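Q: How does the following fold in three dimensions:
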Amino acid sequence: MRSVNLRHSVRAIVLDDDDRVLLCRLAIPGSDGVVVVWVAPGGGVEPGETRLAALRRELHEEIGPVAFDGEPARVWCQEVVGPGYAPGYDGVVNDYFLVRTRSFAPRGAMTDQELAAEHISAWRWWSLPEIVGYHGPDLFSPRDLATPLAALITHGVPTVPVALGP
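A: Okay, here's the model as predicted:
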């Protein structure tokens, strides 16, 4: 039996003072056209890198330096096995960390060409009611982002990271 080769990644639930979450728009080309997914910023953990070091690096690259209010807490975890989640891997394990900060205009160290190579086409601050009320063609990751986000905003950091679906 072959073991599953999963890519380990970190993602930041970046919440501003108004409890809006910063999400990036991924426009992912596929055989059926382009799929648009709004995801938390982040990416892969490199060999020898801690999760928090990877989180800081990924945020610097994608959205710019973020002033953390304290050490980010791990709030969610997600394992997704299937093709297309991480090239060269059987799937991905995402660890989500809460990052509280003031609202800002995202602009990381990556060039527009580097962002496009990662399929990142836009950034947007979303309120919980906007996510709940969204009925357009774009997807969120996780698909039911509103439920764990509402719990996080209402109840704060969980004692144990919440397991998420795809």
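
Q: only C-alpha atoms for contact and neighbour calcs from this point on.
A: Fine.

Q: residues of the helix ranked longest in the chain that come out buried?
A: Ranked by residue count and defined by DSSP state H, the top helix of the chain is helix 51-62. Neighbour counts over helix 51-62 (16 or more other C-alpha atoms under 10 Å) mark Arg51, Leu52, Ala54, Leu55, Arg56, Arg57, Glu58, Leu59, His60, Glu61, Glu62 as buried.

Q: One more, so I can put them side by side:
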Amino acid sequence: MRLRDGARAIVLDEADRILLVQFTFPDLSLWGTPGGGIDAGEGHEQAIIRELMEETGLEGIELGPWVWSRTHIFPSPDGRWDGQRDRFFLVRTRRFEPAPQFCAEELELEHVTAVRWWTQAELAASQELFAPRRLPELVTELLRAGPPHEPLDVGD
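A: Next up is the predicted model:
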């Protein structure tokens, strides 16, 4: 199985709102954390810095701890990968207005259709599909208990 490595950011502002990206594919739409695959020559930190600039416009981050892991199987649209192994890192920031550096065509190629802040109440009440699926509960637990001592496997 061909799995690529990925890096994702759990971006939380001073009011514990989380910044999520809507990814839209032909057969589904879901909300997930900003991030993506690691390019050749990059590490997880460099990938997160790049992905946050591309998808949200956020720059000058201080990368927090690696808190979650997730391996998910899905065929990439180009057929190069069978899935991805993601590491999720905590990023604290002041609230900002998302302004992706990618143009509309580049965002479409990345399947990004929206970027917005969510309150904890909005997450808990939403009927939207999230990735990971238990994202609302996972964020609640992260805020309640703080970062885990070892990264948690958060499933699909």
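
Q: that older thread, so where is the longest helix of the first structure in the second structure?
A: Aligned by TM-score structural alignment, helix 51-62 of the first structure corresponds to residues 44-55 of the second structure.

Q: That stretch: how far from the chain's middle?
A: 10 Å (C-alpha atoms, centre = their mean, to the nearest Å).

Q: What of stretch 82-94 of the second structure?
A: For stretch 82-94 of the second structure, the distance to the chain centre is 5 Å (C-alpha atoms, centre = their mean).

Q: what does it contact?
A: 1-14, 37, 44, 61-76 (C-alpha atoms under 8 Å, 6 or more residues apart in numbering).

Q: so that stretch matches what in the first structure?
A: Aligning stretch 82-94 of the second structure against the first structure (TM-score structural alignment) gives residues 90-102.

Q: Let me see the ranges of the helices in the first structure.
A: For the first structure, the helices defined by DSSP H cover 51-62, 112-117, 128-133, 146-155.

Q: average distance between the last one and the second structure?
A: Mean deviation of helix 146-155 of the first structure from its aligned counterpart in the second structure after superposition (mean C-alpha distance after the TM-score superposition for the first structure): 1.1 Å.

Q: Find the centremost residue of the first structure, please.
A: Nearest to the mean C-alpha position of the first structure, counting by C-alpha atoms, centre = their mean, stands Ala40 at 2.3 Å.

Q: Which residue, other than its chain neighbours, is closest to that one?
A: Leu23 (4.8 Å; C-alpha to C-alpha, 6 or more residues apart in numbering).
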